[in-house]
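>>> sharing a sequence plus its predicted fold:
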Amino acid sequence: MKKQKHSLFRCLIKLKPIKTAENILRVHSIESFGTQDGPGIRLIVFLQGCKLKCLYCHNPDSIETSGGKEYHIEELVQMAFKMKSYFGKKGGVTVSGGEPLLQSKALIFFFKRLKEEGIHTNIDTNGRILNHFSKELLDDYADLIMLDIKHMTEEGYVALTGRHNKEIAFNLAKHREASGKKMWLRYVLIPEITDDPELLHALGKHFKGYKTIEKIEIQPYHKLGIHKWEALGWDYQLKGARENTEQELQIASNILKNYFKEVKIN
């Protein structure tokens, strides 16, 4: 009888998982069958909360840490498991944001479970957080990271993100390189702000010796998030910026091809 009660208790726990600080992720949104956030077909989990306030952010409602919806890690694992047949050899789960490394402690448990299920793990990060938990997450459980490089000068970094010390992201890149694990770079190309050839050459020269970088992705500038800024009552300061021309994108690509194995325009 005791054995039956114990089995019933385990079933109840499985059906209604207990929430703790370590097994909960605060999620902004979830996208199925994504193809632009890592290799193959992916489940993309956008987490809530970010320390930066980038002028071009297309999810400004993900910045505040108090927003979003709580998900038990096992709920997310089951979502990924149901999609596993679609992932194939390359696909998997990408955690983006907001800034996912703000929730590194819980992500360790999430990625650990995904790896137990044989699912590829990827983090899209601005590189702003490098502590004990994020290091463990990156070193032991993240098959890939995509690091967003905001700007190559401190002045430009502050103007775009509202925060000082661009070197934090470069330190994270250095840590990832030392681990020998795969990394992609991402760079938003804003006309007359981040597309200066000198900045692009500086970017290439900084990372030229890195062996873990598989590719760099150029993210063309767009204004898809303006309505969200307006809904929040925030002033979108890049209203005067225009989208890239095909020629500008190709010029940037040609410069970066001097330094990286692969350059992709998203």
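That came through, no problem. Numbers count the residues shown, from 1 in each chain.

>>> contacts, neighbours, all on C-alpha from now
Noted.

>>> three-state assignment of Lys261?
coil (DSSP: H, G, I helix; E, B strand; the rest coil).

>>> from Tyr210, how far off is it?
11 Å (CA to CA, to the nearest Å).

>>> which one of those two is surrounded by more residues?
Tyr210 (17 against 13; other CA atoms under 10 Å).

>>> isn't that one up against Arg176?
No. Using CA atoms under 8 Å, Tyr210 makes no contact with Arg176, being 9.9 Å away.

>>> which element is Val27 on?
Under the criterion of DSSP states H and E, Val27 resides in strand 24-34.

>>> same for that strand, what does it pack against?
If you count contacts as 3 or more CA pairs under 8 Å, 6 or more residues apart in numbering; DSSP states H and E, strand 24-34 packs onto strand 42-47, strand 69-72, helix 104-116.

>>> at 6 Å what do you get?
Judged by 3 or more CA pairs under 6 Å, 6 or more residues apart in numbering; DSSP states H and E, the packing partners of strand 24-34 are strand 42-47, strand 69-72.

>>> among those strands, which is nearest Val188?
Closest to Val188 of these is strand 42-47 (CA to CA; 18.5 Å).

>>> report the buried residues of that closest one.
Neighbour counts over strand 42-47 (16 or more other CA atoms under 10 Å) mark Arg42, Leu43, Ile44, Val45, Phe46, Leu47 as buried.

>>> make a markdown table out of those residues and add distance to Ser29.
Below are the buried residues of strand 42-47 laid out as a markdown table (distance: CA to CA, whole Å):
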| residue | distance to Ser29 |
| --- | --- |
| Arg42 | 14 |
| Leu43 | 11 |
| Ile44 | 8 |
| Val45 | 6 |
| Phe46 | 5 |
| Leu47 | 7 |
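
>>> and the strand or helix carrying Arg10, how far from the chain's centre?
Element membership of Arg10, judged by DSSP H and E, is helix 2-15. With CA atoms, centre = their mean, to the nearest Å as the basis, helix 2-15 stands 38 Å off its chain's centre.

>>> same question, stretch 108-122
With CA atoms, centre = their mean, you get 16 Å for stretch 108-122.

>>> try stretch 96-113
The answer for stretch 96-113 is 10 Å, by CA atoms, centre = their mean.

>>> next up, a structure to set beside the first:
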Amino acid sequence: MSIAIAEPEVALSTEEMLQTQGHIHSVETCGTVDGPGLRYVLFLHGCPLRCQYCHNPDAQGKPAGKVATAGEALADIVKYKNFIKRGGLTISGGEPLMQPDFIHAIFRGAKEAGLHTALDTSGFLGYKATDALLENVDLVLLDIKSYDPSTYKNVTGVELSPTLAFAERLDSLGIDVWIRFVLVPGLNDAEDNIDGLARFVSSLGNVAKVEILPFHKMGESKYKQLNMPYKLAETKEPTAEEVDRARSIFARHGVTAI
């Protein structure tokens, strides 16, 4: 599958870029799991995926929610600079790459402010990230939800290949990546599926960490509030033994997963 990369954008000053408007879902000012150190996590609205275990279903679809300029968002971020100077800024979602100009402006401003930057993405819209945008990203948290294409489509509602292409592009650019894999019993925990993902990850030279995240139902109440069906209501969280089994599969390929 051939995927065109977004065309380089016209060079703008940071001040001009910060006038870009975007749609914000929510903010976490003291995040500890979305990248290294203490982080300001900016969650954006909008996502083309329909992951069965999504914990922010209210962020799906076209960007909506609170409208702000990149400058307004950045002004709030830098208020916390002294708290997050050993951590940084993470932009998450939804899917941040639905708003590439907005996140580019914020990341550029954050880098100029001396902050570490991380992009939390499914990679499905990786082609929307220009090289100029990625130059302002220190770390990508890449969620690969399955390796078997049919399983991936069942989990997310979209195709797998764009995510794998984005992973390979990040490798070619030498951008650090944390791979994240949410382990869901009965959905994506087949041995062949995990083995394929482990083999793919082992082929990349830029992976600093692999995280196996046990499935949880923290978002279930939101589905009820939104009158949306929650397909995993009967699915149990993985046991410690099941998580260890997944780690051992990665280990076969020389990949340490935590």
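Perfect, thanks for sending it. Only a predicted model underlies this, so the values are computations on that prediction, with no experimental measurement involved.

>>> where does the TM-score land?
The TM-score (TM-score structural alignment, normalised by the length of structure 2) is 0.89; 244 aligned residues with a CA RMSD of 1.9 Å.

>>> average gap between the strand holding Val27 of structure 1 and structure 2?
Overlaying structure 2 shows strand 24-34 of structure 1 at a mean distance of 0.8 Å from the equivalent residues (mean CA distance after the TM-score superposition for structure 1).

>>> what range in structure 2 does that strand sit on?
Residues 21-31 of structure 2 are matched to strand 24-34 of structure 1 when aligned by TM-score structural alignment.

>>> which parts of structure 2 are helices?
14-17, 70-78, 81-84, 100-112, 131-134, 149-156, 161-173, 191-202, 220-225, 240-252 (DSSP state H).

>>> which ones are touching the closest residue to Ser26 of structure 2 other than its chain neighbours?
Leaving aside its chain neighbours, Ser26 of structure 2 sits nearest to Phe43 (5.2 Å; criterion: CA to CA, 6 or more residues apart in numbering). The contact partners of Phe43 of structure 2, taken as CA atoms under 6 Å, 6 or more residues apart in numbering, are His25, Ser26, Val27, Ser92, Gly93.

>>> just give me the neighbour total for the counterpart of Asp139 of structure 1 in structure 2.
With TM-score structural alignment as the criterion, the equivalent of Asp139 of structure 1 in structure 2 is Leu134. Leu134 of structure 2: 19 surrounding residues under other CA under 10 Å.

>>> repeat that for the one 10 residues further on.
Residues contacting Ile144 of structure 2 under the criterion other CA under 10 Å number 21.

>>> one more: Met183 of structure 1?
By other CA under 10 Å, the residues close to Met183 of structure 1 number 23.

>>> map it onto structure 2.
Per TM-score structural alignment, Met183 of structure 1 is aligned with Val177.

>>> thought that match was touching Val207?
Yes. Under the criterion of CA atoms under 6 Å, Val177 of structure 2 makes contact with Val207 at 4.8 Å.

>>> figure out which of the helices and strands packed on strand 24-34 of structure 1 is closest to Leu144 of structure 1.
Of those, nearest to Leu144 of structure 1 by CA to CA is strand 42-47, at 12.9 Å.

>>> apart from its neighbours in sequence, what residue is nearest Leu204 of structure 2?
Nearest one to Leu204 of structure 2, counting by CA to CA, 6+ apart, is Asp171 at 6.2 Å.

>>> and Pro36 of structure 2, by the same measure?
Leaving out its chain neighbours, the residue that sits closest to Pro36 of structure 2 by CA to CA, 6+ apart is Gly87, at 5.6 Å.

>>> roughly how far apart are Lys231 of structure 2 and Ala70 of structure 2?
Taking CA to CA as the measure, Lys231 of structure 2 falls 36 Å from Ala70 of structure 2.

>>> between the two, tell me which one has more neighbours.
Ala70 (25 against 11).

>>> show me what that one lines up with in structure 1.
Using TM-score structural alignment, the partner of Ala70 of structure 2 in structure 1 is Ile73.

>>> same deal with Leu44 of structure 2?
Per TM-score structural alignment, Leu44 of structure 2 is aligned with Leu47.

>>> ok, now which ones touch its match?
Contacts of Leu47 of structure 1 by CA under 6 Å, 6+ apart are Arg26, Val27, His28, Gly97, Gly98, Pro100.

>>> since we're on the second one, how many residues are nearby?
When counting by other CA under 10 Å, one arrives at 23 neighbours for Val27 of structure 1.

>>> need the contact list for it.
Val27 of structure 1 neighbours (CA under 6 Å, 6+ apart): Phe46, Leu47, Gln48, Gly68, Lys69.

>>> same question for the first one.
By CA under 6 Å, 6+ apart, the residues touching Arg26 of structure 1 are Leu47, Gln48, Gly68, Lys69, Glu70.

>>> so what's the residue count around the last one?
Neighbour count for Glu70 of structure 1, taken as other CA under 10 Å: 15.

>>> can you tell me how far the nearest residue to it once chain neighbours are set aside sits from Gly204 of structure 1?
Excluding the flanking residues, the one nearest Glu70 of structure 1 by CA to CA, 6+ apart is Arg26, at 4.6 Å. The spacing between Arg26 of structure 1 and Gly204 of structure 1, counted by CA to CA, is 35 Å.

>>> farthest pair within the contacts of Val27 of structure 1?
Phe46 and Lys69 (10.7 Å).

>>> separation between the closest residue to Gly40 of structure 1 other than its chain neighbours and Asp37 of structure 1?
Spatial nearest neighbour of Gly40 of structure 1, excluding adjacent residues (CA to CA, 6+ apart): Gly91 at 4.1 Å. According to CA to CA, Gly91 of structure 1 stands 10 Å off from Asp37 of structure 1.

>>> neighbour count: the two, which is higher?
Gly91 (25 against 20).

>>> for the more buried one, give me its contacts.
If a contact means CA under 6 Å, 6+ apart, then Gly91 of structure 1 has Pro39, Gly40, Ile41, Arg42 as its contacts.

>>> between these, which has the most around it?
Within the contacts of Gly91 of structure 1, most neighbours by other CA under 10 Å means Arg42, with 29 neighbours.

>>> that one contacts Val93, correct?
Yes. Counting by CA under 6 Å, Arg42 of structure 1 touches Val93, with 5.3 Å between them.
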